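coords below, sequence missing:
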């Protein structure tokens, strides 16, 4: 997937492109959260991404046989991620669930790299992990000690972050086993993963699913297009700029999500949430910018 951008081109455009991708990522999540029938929205998003992936897959070869176990594992993790994200958005505030889910992932990737993969953290990376941890704790406690009713939402958000970290690690290894490059690998991944949620929804709701899709048709298809566009912008930026800078800047989606939660959903945007969200973004920036 390649994008030609004009008049901004080259390294000078990278920050603008990544910020745009971060905004689009927060927007499609807000579209999903704001729908009354979120499952229907996710079904439509998956159908849109599957259709686009099918087109791209027509122009890329089949991944090498060594990549298919990674594709299968990643597809399963992506489905679990969507299920947990749906649950988090059903139970909690967008401005709280989104940053917890997004912030948990880089924290876990760093910890797994340092333990299971045997790559010790530098002093700066350790600082980044600690800052992210404080920010996540602050978000979880922003409204006081969570009661029993809040625990399922927090667990779903944390579980979402675990799934993001898991498929990130799987894809990092899988794409190196594929002969198709990043674009081909991701196209075949979406082609494998995309139909699963629609099929599960059909099994759960039967023919009534079709009627449920109509009221959210525009929202769901737009969400799918925005998610693909956000991904395409990030891929372009990674090809034209520093990977660490891109990874750090894209997490500004947490800030955009907090603002969207305030404006669209009238969610509380108190000093604690502002401080905690800023800590998460700062910690991720430190972690990614110091990553070799």
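Yep, that arrived. What you are looking at is a predicted structure, and each value in this text was computed from that prediction instead of being measured.

from here on, contacts and neighbour counts on C-alpha atoms
Fine.

which residues in the protein form helices?
Assigned by DSSP state H, the chain shows helices spanning 14-34, 38-57, 68-91, 94-115, 123-140, 151-177, 181-193, 196-205, 208-213, 217-240, 243-250, 253-263, 271-289.

dump those helices into a markdown table; add mean neighbour count as well.
A markdown table is the format used below for the helices of the chain (neighbours: other C-alpha atoms under 10 Å):
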| stretch | mean neighbour count |
| --- | --- |
| helix 14-34 | 22 |
| helix 38-57 | 22 |
| helix 68-91 | 20 |
| helix 94-115 | 23 |
| helix 123-140 | 21 |
| helix 151-177 | 21 |
| helix 181-193 | 21 |
| helix 196-205 | 15 |
| helix 208-213 | 14 |
| helix 217-240 | 20 |
| helix 243-250 | 21 |
| helix 253-263 | 21 |
| helix 271-289 | 22 |
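
how close does residue 54 get to residue 78?
Per C-alpha to C-alpha, to the nearest Å, residue 54 is found 17 Å from residue 78.

any idea how far stretch 177-187 is from the chain center?
19 Å (C-alpha atoms, centre = their mean, to the nearest Å).

identify all contacting residues around it.
1, 53-54, 56-57, 60-67, 175 (C-alpha atoms under 8 Å, 6 or more residues apart in numbering).

any idea how far residue 165 is from residue 269?
Counting by C-alpha to C-alpha - residue 165 and residue 269 are separated by 27 Å.

measure residue 141 to residue 269 for me?
13 Å.

okay, one more to line up with it:
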């Protein structure tokens, strides 16, 4: 039976699929990601100031993760420009659990059981199979998505180690790491100018509002993952989180009326079976 922690990580996967759908649905994804980042940083600022500070050993990891997250944000926007959601999202998310498992073994000396290794492989394989069924798979799109997957694996391993050094202050660790998201609006203004950031508030308030909501959802989604990695194996937690790809398929089918082929359902079953292996 899936543990309480595993259930929460699966809930985080649903949240993750939801905010990625919000991001991809907005026409200007760089602008959307910037407003998401503003929401994330604004909420986390008071949390960081009024909670006990993480232990000193965690601060290098907080800084490293915060900077890698900015690179991830930029890479994700680029991946969504180069490929469809059905292609970019599965490749980016599917490639990361295997990389996280390798990184955790090398840098955190984590061991993993054969059954859990099988589960991680099934989840990654099923997710990538979903991506390869997309009608238009471009080389540039795949490369952009794989780059995004590498940044996901990098910040996941950094946070998995860092939160264990935080002295049990997972909330404070998460909040201080997300403060680096204040760099996103600075980057946006440097590239496009301040009017490009503020004008959409009047011109397209619904798009800005959905971006702000997506930012709030993403805080909960990744906050749960950081909390789970305090005691759970990084590769296992990462693989469970990436079942978000299956939820993205279900969201597309139920709410967007997208067609789902038999092969895509089979890939979803493989991912679900891999999640069951992780829960045993």
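That came through, no problem. This structure is a prediction, so every number in the text was calculated from the model and none was measured.

TM-score of the superposition?
The TM-score (TM-score structural alignment, normalised by the length of the second structure) is 0.81; 272 aligned residues with a C-alpha RMSD of 3.2 Å.

just give me the match in the second structure for residue 177 of the first structure.
Alignment note (TM-score structural alignment): residue 177 of the first structure maps to residue 165 of the second structure.

and if you look at residue 276 of the first structure?
Under the alignment by TM-score structural alignment, residue 276 of the first structure pairs with residue 267 in the second structure.

residue contacts, its match?
By C-alpha under 8 Å, 6+ apart, the contact list for residue 267 of the second structure reads 126, 127, 129, 130.

okay, these in CSV with distance to residue 187 of the second structure next?
Listed next are the contacts of residue 267 of the second structure as CSV, based on distance: C-alpha to C-alpha, whole Å:
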residue, distance to residue 187 of the second structure
126, 36
127, 32
129, 35
130, 33
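
from the residues you listed, pick the one nearest residue 13 of the second structure.
Closest approach to residue 13 of the second structure among the contacts of residue 267 of the second structure (C-alpha to C-alpha): residue 127, at 13.4 Å.

surely the closest one and residue 90 touch.
Yes: in this structure, residue 127 of the second structure is within contact of residue 90 by C-alpha atoms under 8 Å, at 5.5 Å.

common neighbours of those two, please.
Both residue 127 of the second structure and residue 90 are contacted by residue 245, under the criterion C-alpha under 8 Å, 6+ apart.

burial count for the nearest residue to residue 63 of the first structure once chain neighbours are set aside?
Distance criterion C-alpha to C-alpha, 6 or more residues apart in numbering; nearest residue to residue 63 of the first structure, sequence neighbours excluded, is residue 178 at 5.0 Å. Other residues near residue 178 of the first structure number 21, with proximity taken as other C-alpha atoms under 10 Å.

separation between residue 178 of the first structure and residue 185 of the first structure?
7 Å.

now residue 195 of the first structure
The gap separating residue 195 of the first structure from residue 185 of the first structure is 17 Å, by C-alpha to C-alpha.

so what's the equivalent of residue 157 of the first structure over in the second structure up against?
Structural correspondence for residue 157 of the first structure with respect to the second structure (TM-score structural alignment): residue 145. If a contact means C-alpha under 8 Å, 6+ apart, then residue 145 of the second structure has 75, 76, 79, 88, 89, 91, 92 as its contacts.

can I assume the fifth one is in contact with residue 245?
Right, the one you point to is residue 89 of the second structure. Yes: if you go by C-alpha under 8 Å, residue 89 of the second structure and residue 245 touch, sitting 7.2 Å apart.

so how far is residue 179 of the second structure from residue 229 of the second structure?
Applying C-alpha to C-alpha, the value for residue 229 of the second structure to residue 179 of the second structure is 20 Å.

cool, residue 187 of the second structure as well?
On the measure of C-alpha to C-alpha, residue 187 of the second structure and residue 179 of the second structure end up 14 Å apart.

how about residue 248 of the second structure?
Counting by C-alpha to C-alpha, the gap from residue 248 of the second structure to residue 179 of the second structure is 28 Å.

could you do residue 239 of the second structure as well?
On the measure of C-alpha to C-alpha, residue 239 of the second structure and residue 179 of the second structure end up 26 Å apart.

what of residue 40 of the second structure?
In terms of C-alpha to C-alpha, residue 40 of the second structure sits 8 Å off from residue 179 of the second structure.

thinking again about what came up before, Serialize the contacts of residue 145 of the second structure to TSV and add fields for distance to residue 201 of the second structure.
Shown next, in TSV, are the contacts of residue 145 of the second structure (distance: C-alpha to C-alpha, whole Å):
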residue	distance to residue 201 of the second structure
75	25
76	23
79	25
88	28
89	28
91	33
92	30
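
what's the most distant pair in the residues you listed?
Across the contacts of residue 145 of the second structure (C-alpha to C-alpha), the longest gap, 13.0 Å, separates 75 and 91.

what residue in the first structure is paired with residue 249 of the second structure?
Looking across to the first structure (by TM-score structural alignment), residue 249 of the second structure lines up with residue 258.

didn't its match look like it was pressed against residue 97?
No: using C-alpha under 8 Å, residue 258 of the first structure is not in contact with residue 97; the gap is 9.8 Å.

what residues are up against the nearest residue to residue 147 of the second structure once chain neighbours are set aside?
Leaving aside its sequence neighbours, residue 147 of the second structure sits nearest to residue 75 (C-alpha to C-alpha, 6+ apart; 7.0 Å). For residue 75 of the second structure, the contacting residues are 144, 145, 147, 148, by C-alpha under 8 Å, 6+ apart.

what range in the first structure does stretch 71-87 of the second structure sit on?
Using TM-score structural alignment, stretch 71-87 of the second structure pairs with 80-96 in the first structure.

cool, stretch 42-52 of the second structure as well?
Going by TM-score structural alignment: stretch 42-52 of the second structure matches residues 51-61.

what are the contacting residues of that stretch?
180, 184, 186, 187, 188, 190, 191.

try 10 Å
Stretch 51-61 of the first structure has contacts (C-alpha atoms under 10 Å, 6 or more residues apart in numbering) with 1, 45-50, 178-181, 183-192, 194-195, 224-225, 228.
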